[in-house]
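> Following is a predicted model, sequence given first.
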Amino acid sequence: MLYAQYSRYGTDRVEVRFGEQGTEYTVFDYREDGVRRAGVRLASSGGRQREIACHAPITGHLGGLKNRLPCDTDSALNLGTCR
């Protein structure tokens, strides 16, 4: 599991990415200008992609995983800040 986060005024994007049996899963939680969107993106090794969005009130706290998971060096959200 890998962690990525991007923040600026009015925007906070958090992703946790992992792979299993040829599929890459990205759990995401985005807040932009007061609008929150969350869900899971799936990408198969064959190039097929799908997104499953949360439709109920979002109560997750992915940001709490920042110091518990390795930084995702492949994610553009981190802006090259992984050490």
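Sure, I can see it. Everything numeric in this text was worked out from a predicted model, so none of it was measured.

> rest of the way, CA atoms for contacts and neighbours
Will do.

> Distance-wise, check residue 18 relative to residue 28.
12 Å (C-alpha to C-alpha, to the nearest Å).

> Ok, residue 20 next?
In this view, residue 20 and residue 28 are 17 Å apart by C-alpha to C-alpha.

> and those two? which has more neighbours close in?
Using other C-alpha atoms under 10 Å as the criterion, residue 20 and residue 28 rank with residue 28 on top: 21 against 8.

> one more structure, for comparison:
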Amino acid sequence: MIQAIYEEHKGRYCYRRNRDELINRGHHVNHKKVQRLMKVLGLKYLVHMKKYRSYKDSIGKIAPNLLERNFRAERPNEKWVNGHYRV
């Protein structure tokens, strides 16, 4: 049954999704059991890399550098910097 589900989904299902599919089909089995059986059968799921998408040019804009790396303040609470923007 595990082999059939694996082949039906072209090797994309890991042991967790295989277990969920077994439960949907009426077979209640522990996830560790499915993991062990998949290991014995030599079934490894395919890991798909996510495509990198940069939105730097199209959506976002670069904030102006107001401090110009001058972080030294003359008095307390004059300059606050928080990660991406100046407070």
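Yes, it's here. Quick caveat: nothing in here was measured; it's all calculated off a predicted structure.

> TM value for the aligned chains?
Superposed pair, TM-score by TM-score structural alignment, normalised by the length of the first structure: 0.25. Supporting alignment: 38 aligned residues with a C-alpha RMSD of 4.1 Å.

> Residue 8 of the second structure versus the nearest residue to residue 2 of the second structure once chain neighbours are set aside, what's the distance?
Nearest residue to residue 2 of the second structure, sequence neighbours excluded (C-alpha to C-alpha, 6 or more residues apart in numbering): residue 18, at 6.9 Å. Here the criterion is C-alpha to C-alpha. By it, residue 18 of the second structure lies 11 Å from residue 8 of the second structure.

> same question, residue 85 of the second structure
Relative to residue 8 of the second structure, residue 85 of the second structure is positioned 50 Å away (C-alpha to C-alpha).

> what does residue 24 of the second structure give?
As defined by C-alpha to C-alpha, residue 24 of the second structure lies at a distance of 15 Å from residue 8 of the second structure.

> and the helix or strand where the residue nearest to residue 2 of the second structure lies, what other elements does it pack with?
Per DSSP states H and E: residue 18 of the second structure is located in helix 15-24. Applying 3 or more C-alpha pairs under 8 Å, 6 or more residues apart in numbering; DSSP states H and E, one finds that helix 15-24 of the second structure contacts helix 2-8, helix 31-41.

> The shortest one: which residues count as buried?
This means helix 2-8 of the second structure. For helix 2-8 of the second structure, a neighbour-count test (16 or more other C-alpha atoms under 10 Å) marks 2, 5, 6 as buried.

> Next up, the contacts around residue 39 of the first structure.
By C-alpha atoms under 8 Å, 6 or more residues apart in numbering, residue 39 of the first structure lies in contact with 27, 28, 29, 51, 52, 53, 54.
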